[in-house]
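>>> only the shape, not the letters, is given here:
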C-alpha cells in the first residue's frame, strides 16, 4: 500500500513576495542644465568658510495623465555626494489631485547653509503653481536628523514657513514633525536671490570672456614686471662690478700710499 501525498494547502505554500515595481520615471536623468552662482557669505561657525562658488542645476520634468514629475539635481565641480543628496522632487497625483514635495529621505543639500534648500523649494513651488495651483499638498514627514540642534530646527522651520508650509509637531519633544499646506496656491515661490542666482548661458559666456580678457591683461602686466625685474638685475650686476672695481682700486691706492710712506 502506497501513501498518497497530502494535498498542499495554502498554509503550507511558501508566501509569495510581492515586489513593488519602481515607477518608470524613478531614474530619469536631467535634461536641462543651468549654472548657479552662490554668493560669498561670511564664515559660519558650523559650516566654515562660504566662498564664491558655481554649481550646476539639472532639471527634468514629465507631464502625464496619472502623474507628473519635476526633479531637480545639483552637481558640484570636483566633488561627489551621496545618491540621496542634492535631489528634490515634486510629484503630482492627478487622480487624487494632490502634490507631494521632496524625496522620502528629506531634502539633503550640499553645500549647507548657502540658500540652496530654499531655492530648490521655490523652483518646485513655482512649477506646481504653474500647473496644479488648485491641488492639495500632501503632508511630508520631516526627518529628525534635520533638527539635531535647536538652531538647526529653527532654521529648517523658518525656511519652510517662509515658503508657506505649515510645520506641525507630533510629540511634545518636537522630534517628530511634518509639514504641509492647504493648497499649492498658498505656497510662495521666492528665495534669497542675493545668495543664489541663476546664470543664463549668454551671461555665463560673457563672464568667461571677461575672465579670459582679465587673465590676458594680467599676463601682459606680469611680462612687463618681469622685463623690469630683468633690467634691474642687469643694472644690479653692473653696479656690483663697478663697486668691486672701486674697492680694489681703493685697496691698491692705500697699499701704494703705505709703500711710499714707508720708503
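Nice, I can see it. These numbers were taken from a predicted model, which means no experiment stands behind them. Residues are numbered from 1 along each chain as shown.
>>> CA atoms for contacts and neighbours, from now on please.
OK.
>>> where along this protein do the helices fall?
116-132, 150-162, 201-262 (DSSP state H).
>>> turn these into a markdown table, columns for distance to residue 103 and mean neighbour count.
Output for the helices of the chain, formatted as a markdown table (distance: least, Cα to Cα, whole Å; neighbours: other Cα atoms under 10 Å):
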| stretch | distance to residue 103 | mean neighbour count |
| --- | --- | --- |
| helix 116-132 | 12 | 20 |
| helix 150-162 | 15 | 15 |
| helix 201-262 | 29 | 12 |
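>>> list the contacts for residue 204?
residue 35 (Cα atoms under 8 Å, 6 or more residues apart in numbering).
>>> and if you look at residue 32?
58, 59, 60.
>>> quick one: buried ones out of the residues you listed?
The neighbour count (16 or more other Cα atoms under 10 Å) marks 58, 59, 60 as buried among these.
>>> excluding sequence neighbours, find me the nearest residue to the last one.
Just to be clear, that refers to residue 60. residue 30 (4.9 Å; Cα to Cα, 6 or more residues apart in numbering).
>>> distance check, the one you found against residue 69.
Separation of residue 30 from residue 69 (Cα to Cα, to the nearest Å): 12 Å.
>>> the two: who's more crowded?
Comparing residue 30 with residue 69 by neighbour count (other Cα atoms under 10 Å), the higher total belongs to residue 69, at 22 against 15.
>>> this is the comparison structure:
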C-alpha cells in the first residue's frame, strides 16, 4: 500500500538532484535545400510488401553557433503524410563536449526496407567528418522492440555495422544489445546505390524529356492502331453486307426454283 508514495518521493528526490538537459536551439528550423531521390524498384518483400519505383525529396538545413552545430534532414513523400517521428534526423554537434548525437536515436523510415535509413546516416557522416572527425559518438543501448522480430533485428544490425558501429549482446536471445563509442572519423559514410539514388536537376530534365518523347511515340502508335481497327471495322461491315446480300439472293433463288418446280 505504501509503494506508490515511496516511489513518488524517490522520483521527486531524483528529479531534484539530476540537472535538466540544456535546451537545444533552432526548434523552428525547416529544410532550405532540396534534392530528389530515386527509390529503385525492387522485388516485393514478404514483410514490407511491394517496392515499386518512387521519387522522394530530401530536405536539409544547417545551423551553427559557438556551442552547437545542427544538420536537419527530412524525407518527404509526394502525396503521402507521415508521422512526425518518421523520416527525420537531427545531427547535433556539441562543441564543448566534443560529441555528436542524433535525434531520434532510433530512426524510423517510411517506406521501410528501401535504403532510406542508411542513406540518411551516410549523409550525417559525410557532413560531420570533414570538421569534427575527432569528436566522439557515445555508446548506447539498443531498444529491444525491434529485437523481438529476428528479421527486423538483423536489418537494424546490418545498417549499424555497415556504418562502422560495433554491436554486442549481453544475452543469447539477442535482446539486450548495445553499440560501443566510436570516433566520427571511424564512421563509414556509405549507402546502397542499388536501392536509393540521388537525382540531379539535369537528370530529372533528361528523364522528363525521354518520358515525353516515349509518350509521343506511344500516341503515334496508338493512333495507327486505332486507324487499323477502324479499317478492319469498315471491312467487317462491308463483308457483313455482302454476306447478307448473298444470303438474300440465295434464299430468293431457292424460292424461285421451288415455285418453278411446283407450277409446271
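Yes, it's here. Everything numeric here is computed off the predicted structure, so don't read it as measured data.
>>> JSON lines for the helices of the first structure, including distance to residue 144 of the first structure?
Below are the helices of the first structure laid out as JSON lines (distance: least, Cα to Cα, whole Å):
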{"stretch": "helix 116-132", "distance to residue 144 of the first structure": "17"}
{"stretch": "helix 150-162", "distance to residue 144 of the first structure": "9"}
{"stretch": "helix 201-262", "distance to residue 144 of the first structure": "39"}
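>>> what's the closest of those helices to residue 102 of the first structure?
helix 116-132 (8.3 Å; Cα to Cα).
>>> one step back: surely the residue nearest to residue 60 of the first structure is in contact with residue 73?
Yes. The pair residue 30 of the first structure and residue 73 qualifies as a contact (Cα atoms under 8 Å) at a distance of 7.4 Å.
>>> find the residues that touch each one of those two.
If you check residue 30 of the first structure and residue 73 against Cα under 8 Å, 6+ apart, the residues they both contact are 58, 59.
>>> could you find the closest non-adjacent residue to residue 57 of the second structure?
residue 36 (4.6 Å).
>>> need the contact list for the aligned residue in the first structure for that neighbour.
For residue 36 of the second structure, the aligned position in the first structure is residue 35, judged by TM-score structural alignment. By Cα under 8 Å, 6+ apart, the residues touching residue 35 of the first structure are 54, 55, 56, 57, 198, 199, 200, 201, 204.
>>> the third one -> the second structure?
Residue correspondence to the second structure (TM-score structural alignment): residue 56 of the first structure is matched to residue 57.
>>> longest strand anywhere in the first structure?
strand 53-63 (DSSP state E).
>>> how much does it stray from the second structure?
Mean deviation of strand 53-63 of the first structure relative to the second structure after superposition (mean Cα distance after the TM-score superposition for the first structure): 1.1 Å.
>>> that strand: how far from the chain's middle?
11 Å (Cα atoms, centre = their mean, to the nearest Å).
>>> what's that strand in contact with?
So strand 53-63 of the first structure is contacted by 28-40, 68-77 (Cα under 8 Å, 6+ apart).
>>> are any of those residues buried, and which?
33-39, 68-75.
>>> pick out the most distant pair among those residues.
39 and 68 (32.7 Å).
>>> which residues of the stretch 1-150 of the first structure fall in strands?
Secondary structure of the stretch 1-150 of the first structure, counting by DSSP state E, counting those that start in this stretch: strands at 32-38, 41-44, 48-50, 53-63, 67-75, 87-93, 98-101, 136-142.
>>> for residue 169 of the first structure, find the nearest of those strands.
strand 136-142 (9.5 Å).
>>> now for the closest one, which elements pack on it?
strand 98-101, strand 177-181 (3 or more Cα pairs under 8 Å, 6 or more residues apart in numbering; DSSP states H and E).
>>> turn these into JSON lines, including mean neighbour count.
JSON lines is the format used below for those (neighbours: other Cα atoms under 10 Å):
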{"stretch": "strand 98-101", "mean neighbour count": "22"}
{"stretch": "strand 177-181", "mean neighbour count": "19"}
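>>> now those in TSV, with distance to residue 239 of the first structure?
Below are these laid out as TSV (distance: least, Cα to Cα, whole Å):
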stretch	distance to residue 239 of the first structure
strand 98-101	76
strand 177-181	79
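>>> for those strands, which one sits closest to residue 240 of the first structure?
strand 98-101 (76.4 Å).
>>> who's in contact with the closest one?
88-93, 124, 128, 135-140, 184.
>>> measure the mean distance from it to the second structure post-superposition.
Per aligned residue, strand 98-101 of the first structure averages 1.2 Å (mean Cα distance after the TM-score superposition for the first structure).
>>> against the second structure, where does that strand fall?
Residues 99-102 of the second structure are the counterpart of strand 98-101 of the first structure, counting by TM-score structural alignment.
>>> for residue 88 of the second structure, see how far away the most centrally placed residue in the second structure is.
Nearest to the mean C-alpha position of the second structure, by Cα atoms, centre = their mean, lies residue 111 at 4.2 Å. Note on residue 111 of the second structure: its distance to residue 88 of the second structure, by Cα to Cα, is 13 Å.
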